[in-house]
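> Have a look at this prediction, sequence included:
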Amino acid sequence: MTKTLQSGPRALDHVVLPTPSLAVARERLTSLGFTAAPQGIHPFGTVNCCIYLADGTFLEPLAVGDVAAADQAVAAGNVFVARDRSFRAAHGDDGFSAVVFASDDADADHRRYVEAGVSAGPRLDFSRPFVDAGGLADVASFRLAFAAEPSNAGDAFFFACERANAPNVDRSALQAHANGASRVVAVEARAGDAASAAAFLAMVARSFAGVASGGAKVPLANADVMVRASAGRKHIQLDAIVFAVGDLAAARALLVRNGIAHDLSGQRLVIPPAPGQGAAFIFEEKS
């Protein structure tokens, strides 16, 4: 069967946020006004409690639920679990480890990465049960192709995700957030050579790199990746996620009520990383 391939830049699919405990992540993210999904269980030892947004993107807080299964996955060459483990070894259990791009053909993306010399290892196919907020169950299936900067063993990684079977379930309750967040506007990163980092990201996301204040920008179909220059950084460091919220004042009032430390910088609410929140979160008022 011949696939009809998308043209133009990939869309942001989701981001991966390692955490030592889903309970800690759930408590923290709920206090920020997000609605967390029920626990999802991967067949290779990791677990998540995703934050789904109305634009179809999501955050994936990721913990290790079964160490023995994760050990077996690493030994079998599972790139996802191996990169998660190496990231935690280098940066600790809380962090921002991966940006994931939507794919319509993971095999083709894998070939592109191999030819460009940036493949992080073999492709991965897997399925896992999915349960919506109302208890309706289905099976979600994914096909992944991995990329990383050359000689990067323990820093951020990137992958293309083809949703081979997307559950036909109602996520509207999970996409409603007390803070008013509706979509991801941008991912912010830094690198010693912002131009080279942006060129790498542009290749992975099938986009292009442009100049931005203080660094470079890679436009996606539904968001931007911003890379600022940071002396001394050999590889890309993922720093922040920018969200669109409907009412910035209301979002700030929620943070105040919940005792969440934050800064108001111009028209941005900046929430620094904390246990269970491995990246800075930035709220901007946008429709």
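Cool, the structure landed. Numbering: from 1, shown residues only.

> When you work out contacts or count neighbours from here on, use the C-alpha atoms and nothing else.
Noted.

> By residue count, which helix of this structure is the longest?
helix 79-91 (DSSP state H).

> Which neighbouring elements make contact with it?
helix 67-75 (3 or more CA pairs under 8 Å, 6 or more residues apart in numbering; DSSP states H and E).

> Report the angle between the helix it packs on and helix 79-91.
Helix 67-75 runs at 100 degrees relative to helix 79-91, counting by axes from the mean of the first three to the mean of the last three CA atoms, to 10 degrees.

> Only the buried residues of helix 67-75, if you could.
For helix 67-75, burial by neighbour count (16 or more other CA atoms under 10 Å) applies to 69-71, 73-74.

> so the helix or strand just after the longest helix of the chain versus helix 79-91, what angle?
Per DSSP states H and E, the first helix or strand lying C-terminal to helix 79-91 is strand 98-102. For strand 98-102 against helix 79-91, the angle between stretch directions is 150 degrees (the same axes, to 10 degrees).

> hang on, the earlier thing: now, among the buried residues of helix 67-75, which is nearest to residue 162?
Closest approach to residue 162 among those (CA to CA): residue 73, at 20.4 Å.

> how about the helices in the chain?
22-31, 67-75, 79-91, 106-116, 194-204, 248-257.

> Among these, show me which one is buried the most.
Mean neighbour count (mean count of other CA atoms under 10 Å) peaks for helix 194-204 among those, with a mean of 22.

> So what angle separates the directions of it and helix 106-116?
Using the same axes, to 10 degrees, helix 194-204 lies at 140 degrees relative to helix 106-116.

> tell me what helix 194-204 is packed against?
Identification of packing neighbours for helix 194-204 by 3+ CA pairs under 8 Å, 6+ apart yields strand 215-219, strand 224-229.

> closest to residue 64 out of these?
For the helices and strands packed on helix 194-204, proximity to residue 64 was assessed by CA to CA; strand 224-229 is nearest, at 27.6 Å.

> ok so, going back, between the helices of the chain, which one is closest to residue 163.
Residue 163 sits nearest to helix 106-116 of all the helices of the chain, at 9.4 Å, using CA to CA.

> and the closest one, what other elements does it pack with?
Helix 106-116 packs on strand 137-147, strand 157-165, going by 3+ CA pairs under 8 Å, 6+ apart.

> Compute the inter-axis angle for it and strand 157-165.
Orientation check (the same axes, to 10 degrees): helix 106-116 against strand 157-165 gives 160 degrees.

> Of the helices and strands packed on helix 106-116, flag the one that's most buried.
Among these, highest average neighbours (mean count of other CA under 10 Å) belong to strand 157-165, with a mean of 22.

> what angle do that one and strand 137-147 make?
140 degrees.

> Show me what strand 157-165 is packed against.
Using 3+ CA pairs under 8 Å, 6+ apart: strand 157-165 touches strand 98-102, helix 106-116, strand 137-147.

> try this one next to it:
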Amino acid sequence: MNDFIQLLVSGILLGGVYALCALGLNLIFGVAKVVNFAHGEFLMLGMYAGYWLMRGTGINPYYGAPLVGAAFFVLGLLFYWCLMRFTIYKPEMTQVFATLGLGIALQNLALLLWGGDYRTVQVMPAGAESVEFLGITVSANRLVAFCFAMSILAAVVLFLRLTFLGRAIEAISQDISAARLMGIDPGRIFLLTFGLGIGLTGIAGAVLVPSFYAFPSVGTFFVLVAFVVVVLGGLASVPGTVIGGLVLGVMESFTGFFSPDLKEATHFVLLILLLALRPHGLFGVKGAEKEALK
């Protein structure tokens, strides 16, 4: 019984981090209907940003995450303004090749600048790497990252529900034609959404680097996780992203306990089953995966 609770808690903590990793991807898709295949590379850059912030200035990545998020917000604005605004109304394959090409370029740029070495940072004092409560031991880094993730996810939900810009973003995601008639400028909302999506991805990367190694191809793993979380929870659903992340984290925790070799294989199997049986996910709107901008 104790092992079951240990695996469950570990899976929940991991799932919260996975949800944060997928949030930016789902936000951009929900509004602009663009699947960002460079998402993993932006996450990788966020991890490097957290690493170099710690090594260069001594600022803990958890404390420096808002700075990374602000820098990546600007990067997201540039991403949209310099590339995506030219493809936003183009066929889906144009967007796929544009973001996939950017991802390959960013990965090779990281390899050129920093090499292929694995990098991480130690932020917890010696002897405080784990926390024990009622016989359950968890990683202190995972616990902090989970709390960070839940706080950010809650803030995003409140922003979307309670602010004018948030309601404008939801209006564009639901019906772009009706939003135009209400005086909402889709171009400005797309620009803001890409800024927010990439900014959140940068924060996720900074929060991850104390728990995972940063290296140029690390985004390949996390982008698969993000896709599974998004499809599982529901396209364009922020609460669904949370549930999807938690479900995937718990599944991975139990699968890794019984058969570590099959841990990553479950991602592929789950993604294939979801796309075949329920492509709109647990909480997504049916047909959202087929929507396009008009």
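Looks like it came in fine. Here the structure is a predicted model, which is why all the values come from computation and not from measurement.

> where does the TM-score land?
Scored against TM-score structural alignment, normalised by the length of structure 1, the superposed chains reach a TM-score of 0.28; 151 aligned residues with a CA RMSD of 7.0 Å.

> Which single one of the buried residues of helix 67-75 of structure 1 is nearest to residue 17 of structure 1?
Nearest to residue 17 of structure 1 among these: residue 70, at 17.1 Å, using CA to CA.

> just so I know, which of the helices of structure 1 lies nearest residue 183 of structure 1?
By CA to CA (comparing all of the helices of structure 1), the closest turns out to be helix 248-257, at 14.0 Å.

> If you count contacts, what does the closest one end up packed against?
Against helix 248-257 of structure 1 (3+ CA pairs under 8 Å, 6+ apart) you get strand 280-285.

> For the strand it packs on, which helices and strands make contact with it?
The elements that strand 280-285 of structure 1 packs onto, with contact taken as 3+ CA pairs under 8 Å, 6+ apart, are strand 237-245, helix 248-257, strand 268-271.

> Can I get the ones you listed in TSV including distance to residue 163 of structure 1?
TSV is the format used below for those (distance: least, CA to CA, whole Å):
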stretch	distance to residue 163 of structure 1
strand 237-245	22
helix 248-257	32
strand 268-271	31
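
> Who are the packing partners of the strand or helix carrying residue 190 of structure 2?
Assigned by DSSP H and E, residue 190 of structure 2 belongs to helix 186-208. On a contact count with 3+ CA pairs under 8 Å, 6+ apart, helix 186-208 of structure 2 meets helix 2-32, helix 39-57, helix 61-82, helix 140-162, helix 164-174, helix 176-181.

> Any idea which of those gets closest to residue 242 of structure 2?
Closest among those, using CA to CA: helix 2-32, at 5.1 Å.

> and the closest one, how far from the chain's centre?
Distance of helix 2-32 of structure 2 from its chain centroid, counting by CA atoms, centre = their mean, to the nearest Å, is 9 Å.

> which other helices and strands contact it?
Applying 3+ CA pairs under 8 Å, 6+ apart, one finds that helix 2-32 of structure 2 makes contact with strand 136-139, helix 140-162, helix 164-174, helix 186-208, helix 218-233, helix 238-258.

> ok, residue 230 of structure 2 - contacts?
Taking CA atoms under 8 Å, 6 or more residues apart in numbering, we find residue 230 of structure 2 in contact with 22, 25-26, 240-241, 244, 281.

> and if we set it to 6 Å?
The contact partners of residue 230 of structure 2, by CA atoms under 6 Å, 6 or more residues apart in numbering, come to residue 241.

> what about it, distance to residue 204 of structure 2?
15 Å (CA to CA, to the nearest Å).

> okay, now residue 225 of structure 1: neighbour count?
The local packing of residue 225 of structure 1 (other CA atoms under 10 Å) involves 23 other residues.

> Go ahead and confirm it touches residue 189.
No: with contact defined as CA atoms under 6 Å, residue 225 of structure 1 does not reach residue 189; the gap is 7.4 Å.

> so what sits against both of those two?
With CA under 6 Å, 6+ apart as the test, residue 225 of structure 1 and residue 189 reach no residue in common.

> quick one: which of the helices and strands packed on helix 106-116 of structure 1 is nearest residue 248 of structure 1?
Taking CA to CA, strand 157-165 is the member of those nearest to residue 248 of structure 1, at 30.7 Å.

> ok and that closest one relative to strand 237-245, angle-wise?
Calculated by the same axes, to 10 degrees, strand 157-165 of structure 1 forms an angle of 50 degrees with strand 237-245.

> If we ignore the residues flanking it in sequence, what's nearest residue 173 of structure 2?
In this structure, residue 173 of structure 2 finds its nearest non-sequential neighbour in residue 31, 4.2 Å apart by CA to CA, 6 or more residues apart in numbering.

> mind listing what residue 200 of structure 2 touches?
residue 24 are the contacts of residue 200 of structure 2 under CA under 6 Å, 6+ apart.

> Quick check: it vs residue 6 of structure 2, distance?
Distance of residue 200 of structure 2 to residue 6 of structure 2, given as CA to CA: 29 Å.

> try residue 110 of structure 2
37 Å.

> Now do the same contact list for residue 189 of structure 1.
227, 237-239.

> just to revisit the earlier point, between the helices and strands packed on helix 194-204 of structure 1, which gets nearest to residue 184 of structure 1?
Nearest of these (CA to CA): strand 224-229, 8.9 Å.

> What lies in contact with the closest one?
Contacts to strand 224-229 of structure 1, defined as CA under 6 Å, 6+ apart, come from residues 186-192, 194, 214-218.

> Return the angle between stretch directions for the helix holding residue 190 of structure 2 and helix 218-233.
Counting by the same axes, to 10 degrees, helix 186-208 of structure 2 lies at 120 degrees to helix 218-233.

> Show me which residues of helix 186-208 of structure 2 are buried.
For helix 186-208 of structure 2, the neighbour count (16+ other CA under 10 Å) marks 186, 189-208 as buried.

> what's the answer for stretch 131-148 of structure 2, then?
Taking 16+ other CA under 10 Å as the criterion, stretch 131-148 of structure 2 shows 138-143, 145-146, 148 as buried.

> circling back to that earlier point, can I get the helices and strands packed on helix 194-204 of structure 1 in JSON lines with distance to residue 98 of structure 1?
JSON lines is the format used below for those (distance: least, CA to CA, whole Å):
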{"stretch": "strand 215-219", "distance to residue 98 of structure 1": "16"}
{"stretch": "strand 224-229", "distance to residue 98 of structure 1": "12"}
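
> Which one, of these, ends up nearest to residue 157 of structure 1?
Nearest to residue 157 of structure 1, of those and by CA to CA, is strand 224-229 at 14.0 Å.

> Okay, residue 226 of structure 1 and residue 198 of structure 1: tell me how far apart.
Distance from residue 226 of structure 1 to residue 198 of structure 1, by CA to CA: 8 Å.
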